[in-house]
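Chemist: Structural data only, the sequence is not supplied:
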């Protein structure tokens, strides 16, 4: 009896590969054009293997969005750690992170997911929970209404970036928003 070649199973690696391929396909095809079969084929797994990790396309999209939020969390945490100034630290990191997302451009999975969030109630719910948790964590440093306005301004620039309506003075806007966070009384 011949022994079949068996590769070592690594569910975390397979899951990562599926998420990465889904992100690549979403950039090329948009979320509507992403199919489970296409993601499975691009990742080199069977559709059944994909369904083991993500039982539906909606679950896959939500996992992609959760993955995006985790990356955003890491980026913000790194920015806060490097900040050195406590009052407004989350708002400064948030502004910087939103501007970085816009720097990536419309041809990115974060742009696809960001636009999808506008129409998908579940993605909006995930975003709202993420933001509420971050704001709760930084209540002592970032609860001033002026900082909330700054974060909304950063959201507006982020959305404009993905709609390809980039302000000519984008770098100046970023610098002014950051400067204002430093002038808000704690």
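Modeler: Noted; the coordinates are in hand. No experiment lies behind these values; they were computed from the predicted model shown.

Chemist: contacts, neighbours, all on C-alpha from now
Modeler: OK.

Chemist: ok, the residue nearest to the spatial centre of the chain to residue 86 distance?
Modeler: Central residue of the chain (CA atoms, centre = their mean): residue 68, 3.1 Å from the mean position. Computed as CA to CA, to the nearest Å, the residue 68 to residue 86 distance reads 26 Å.

Chemist: I'd assumed residue 112 was in contact with the residue nearest to the centre of the chain.
Modeler: No - counting by CA atoms under 8 Å, residue 68 sits too far from residue 112 to count as a contact (10.9 Å).

Chemist: could you pull out the helices for the chain?
Modeler: With DSSP state H as the criterion, the chain has helices at 11-29, 36-43, 47-53, 57-83, 89-104, 109-119, 121-137, 139-142, 145-162, 170-183.

Chemist: try it against this one:
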């Protein structure tokens, strides 16, 4: 990548490269590999992300932001298809939870060891508080809203870890039950 006076574009390229390197190599990535994949010098990478931990934290936060954008789009589709009724946001959340995204599974598994870093975990917690607010603002009782959200989170986590997985039929039954709770 040629020298750029557009730091946001360079940051984006670095995060995309880091994402690919993490998918290929895991969270033990080297900064050299990320710089090479992005087409920048290691010094250029360090200008934007002074440490590997800062790069991985930025990547994790970028994933949260990407999820939020996907959730906003799914919510807009749900509202366009069925109107802005109570439970629409949670139905969008259910839709995203049960989408098959095998390519992202490797990335999330690779980032799992980062859960042992308290600073990163606090940043991720702070970045995801919108989930609590949105669930409660969806027009259903808070108990139902959080039960649906937490069931989705549990399913998502089991799919990306060494937990026993539901069969396709079991997952479909779960999805249908959660969706029914939102109607």
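Modeler: Everything's here; your move. It should be emphasised that the depicted structure is a prediction, and the values quoted were computed from it without experimental measurement.

Chemist: TM-score for this pair?
Modeler: With the length set by TM-score structural alignment, normalised by the length of structure 2, the two chains reach a TM-score of 0.82; 174 aligned residues with a CA RMSD of 2.3 Å.

Chemist: still on that earlier bit, identify the contacts common to residue 68 and residue 112 of structure 1.
Modeler: With contacts defined as CA atoms under 8 Å, 6 or more residues apart in numbering, no residue is shared by residue 68 of structure 1 and residue 112.

Chemist: List the contacts of residue 23 of structure 1.
Modeler: Residue 23 of structure 1 neighbours (CA under 8 Å, 6+ apart): 64, 109.

Chemist: Identify the residue of structure 2 aligned to it.
Modeler: Aligned by TM-score structural alignment, residue 23 of structure 1 pairs with residue 19 of structure 2.

Chemist: With residue 79 of structure 1 instead?
Modeler: Aligned by TM-score structural alignment, residue 79 of structure 1 pairs with residue 74 of structure 2.

Chemist: how many neighbours does residue 128 of structure 1 have?
Modeler: When counting by other CA atoms under 10 Å, one arrives at 12 neighbours for residue 128 of structure 1.

Chemist: Relative to residue 39 of structure 1, how far out is it?
Modeler: Residue 128 of structure 1 is 28 Å from residue 39 of structure 1, by CA to CA.

Chemist: Residue 22 of structure 1 now?
Modeler: Residue 22 of structure 1 is 5 Å from residue 39 of structure 1, by CA to CA.

Chemist: Residue 174 of structure 1 too?
Modeler: Using CA to CA, we find residue 174 of structure 1 at a distance of 37 Å from residue 39 of structure 1.

Chemist: more neighbours, these two?
Modeler: residue 39 (26 against 19).

Chemist: What residue in structure 2 is paired with that one?
Modeler: Taking TM-score structural alignment, the alignment pairs residue 39 of structure 1 with residue 34 from structure 2.

Chemist: about what we covered before: excluding chain neighbours, give the residue nearest to the match of residue 79 of structure 1 in space.
Modeler: In this structure, residue 74 of structure 2 finds its nearest non-sequential neighbour in residue 92, 5.1 Å apart by CA to CA, 6 or more residues apart in numbering.

Chemist: Quick one: residues contacting the one you found.
Modeler: Per CA under 8 Å, 6+ apart, neighbours of residue 92 of structure 2: 71, 74, 75, 78.

Chemist: Could you report the neighbour count for the second one?
Modeler: So the one you mean is residue 74 of structure 2. Counted with other CA under 10 Å, the neighbours of residue 74 of structure 2 add up to 20.

Chemist: which ones are touching whatever residue of structure 2 lines up with residue 118 of structure 1?
Modeler: Using TM-score structural alignment, the equivalent of residue 118 of structure 1 in structure 2 is residue 115. Counting by CA under 8 Å, 6+ apart, residue 115 of structure 2 makes contact with residue 121.

Chemist: where does residue 115 of structure 2 sit relative to residue 150 of structure 2, distance-wise?
Modeler: Residue 115 of structure 2 sits 18 Å away from residue 150 of structure 2, going by CA to CA.

Chemist: And residue 5 of structure 2, by the same measure?
Modeler: Applying CA to CA to residue 5 of structure 2 and residue 150 of structure 2 gives a distance of 43 Å.
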